[in-house]
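**Q** Next comes the sequence, and after it the predicted model I'd like to discuss.
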Amino acid sequence: MAYKLPVLPYDYTALEPYISKSTLEFHHDKHHAAYVSKFNAAVQGTDLDNKPIEDVIKAIAGDAEKTGVFNNAAQAWNHTFYWNSMKPNGGGKPTGDLAKKIETDFGSLEKFAEAFKTAGASQFGSGWAWLVLDNGTLKVTKTLNADTPLTHGQVPLLTMDVWEHAYYLDYQNKRPDYIGAFLDNLVSWDFAAQNLAVA
């Protein structure tokens, strides 16, 4: 039961001018596809083959002998989550329960945005910035390489990829510009709200 590479939830040009067609083609069709392919090859014929990818990630996290499997599984999952964390004509402000929760737990949307931008900009090397629910409280966190909040008892609501391949064709070394564009023009508050509702 191979894990399938999901199709993008929007057209390759739908996030322009903030993320180009070229970036999405390389990022989804090459990088994401490679993680999926390597994960499937690694678990084929093992006891992990029939398990949902989230269960595999949690089961093998921290197992030094399965680091390669974990990296590809977590990256496959993280990328799928990332595509859904964005939408055409995104950005703006959250509404409803999510807006209230951000106000309560961060003090304001602006304070959340500041924390999220800092997490993304200060992640040394490759990784991810996240909005998570941690024991009932919203928090901003960051993870290195393939690591994911799934292995830390947290519920991911939203993520931003800060690996260079996510933004380098469009922003070169200006990661803060990409982060600003993500929050102002791309973020899908609807996706985060759905994740909060089912948490």
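**A** That came in fine, so what should we check first?
**Q** contacts, neighbours, all on C-alpha from now
**A** Noted.
**Q** what sits up against whatever helix or strand residue 160 lives in?
**A** In this assignment (DSSP states H and E), residue 160 forms part of strand 155-161. The contact list for strand 155-161, computed with CA atoms under 8 Å, 6 or more residues apart in numbering, reads 78-79, 81-82, 85, 120, 127-134, 149-150, 182, 191-193, 195-196, 199.
**Q** Return the members of these classed as buried.
**A** Applying 16 or more other CA atoms under 10 Å to the contacts of strand 155-161, the neighbour count classes 78-79, 81-82, 85, 120, 127-133, 149-150, 182, 191-193, 195-196 as buried.
**Q** which ones among these are found in helices?
**A** Residues of these located in helices (DSSP state H): 78-79, 81-82, 120, 191-193, 195-196.
**Q** Dump the residues you listed to TSV, plus distance to residue 113.
**A** Putting these into TSV (distance: CA to CA, whole Å) gives the following:
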residue	distance to residue 113
78	21
79	21
81	19
82	17
120	11
191	17
192	14
193	16
195	19
196	18
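**Q** just those now: which is nearest residue 165?
**A** residue 79 (11.9 Å; CA to CA).
**Q** here comes the other one, which I'd like you to weigh against the first:
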Amino acid sequence: MANMSLEEIIKATYNDPSKSGIFNNAAQVWNHSFFWKCLKPNGGGQPTGALADKIQADFGSFDAFIQEFKNAAATQFGSGWAWLVLDNGTLKVTKTANAVNPMVEGKTPLLTLDVWEDAYYIE
């Protein structure tokens, strides 16, 4: 595995119980690194251009997307992640438990929200 990318390690170890420790650590490194890239000082607001058009086409409106994304995050039981993914050309909202990443199902992560309790339980 020394010459594999993090994504390759995640995909190669996902369904191998003997490598669950490797999977969990590799996936959490990827998930957290991606999460931090999704944040931007003074960011926020509605997207423009092709992404805005795709959200409109696949969710009906930006507000509908936001509601679905919030619902995925709020209803994730236990630790996990809420995701905006590209799945066979369609934008979808999904959620995963623990370290699981949508890439193991062939989906492309575009946005994530950390819903592990350490992300929000202490103010």
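**A** Cool, got the structure. Computed from a predicted model, the values in this text were never measured in an experiment.
**Q** Give me the TM-score for these two chains.
**A** TM-score for the superposed pair, counting by TM-score structural alignment, normalised by the length of structure 2: 0.98. Supporting figures: 123 aligned residues with a CA RMSD of 0.7 Å.
**Q** before we move on, back to that, the strand holding residue 160 of structure 1 corresponds to what range in structure 2?
**A** In the comparison with structure 2, strand 155-161 of structure 1 aligns to the range 108-114 (TM-score structural alignment).
**Q** What lines up with residue 94 of structure 2 in structure 1?
**A** In structure 1, residue 94 of structure 2 lands on residue 141 (TM-score structural alignment).
**Q** Could you name the helices and strands sitting against the helix or strand hosting that match?
**A** Assignment of secondary structure by DSSP H and E places residue 141 of structure 1 within strand 137-144. If you count contacts as 3 or more CA pairs under 8 Å, 6 or more residues apart in numbering; DSSP states H and E, strand 137-144 of structure 1 packs onto helix 96-106, helix 109-122, strand 127-134.
**Q** Please work out which of these is packed deepest.
**A** Here the criterion is mean neighbour count by mean count of other CA atoms under 10 Å, and of these the winner is strand 127-134, at a mean of 22.
**Q** Now that strand on structure 2. Mean distance?
**A** Following superposition, strand 127-134 of structure 1 is found to deviate from structure 2 by 0.2 Å on average (mean CA distance after the TM-score superposition for structure 1).
**Q** now swap in stretch 70-77 of structure 1 and tell me
**A** With structure 2 overlaid, stretch 70-77 of structure 1 shows a mean distance of 0.3 Å (mean CA distance after the TM-score superposition for structure 1).
**Q** pretty sure residue 24 of structure 2 is touching residue 99, no?
**A** Yes: counting by CA atoms under 8 Å, residue 24 of structure 2 does reach residue 99; the two are 5.5 Å apart.
**Q** can you pull the contacts of residue 88 of structure 2?
**A** Taking CA under 8 Å, 6+ apart as the definition of contact, the neighbours of residue 88 of structure 2 are residue 107.
**Q** try it again with 10 Å
**A** Applying CA atoms under 10 Å, 6 or more residues apart in numbering, we find residue 88 of structure 2 in contact with 106-108.
**Q** in which helix or strand would I find the closest residue to residue 147 of structure 1 other than its chain neighbours?
**A** Sequence neighbours aside, residue 74 is the residue nearest to residue 147 of structure 1 in space, at 6.7 Å (criterion: CA to CA, 6 or more residues apart in numbering). In the assignment (DSSP H and E), residue 74 of structure 1 maps to helix 67-84.
**Q** That helix aligns to what range in structure 2?
**A** Counting by TM-score structural alignment, helix 67-84 of structure 1 falls onto residues 20-37 of structure 2.
**Q** List the buried residues of that stretch.
**A** By 16+ other CA under 10 Å, the buried positions in stretch 20-37 of structure 2 come out as 22-24, 26-28, 30-32, 34-35.
**Q** State the number of residues packed around residue 151 of structure 1.
**A** Using other CA atoms under 10 Å, residue 151 of structure 1 has 17 neighbouring residues.
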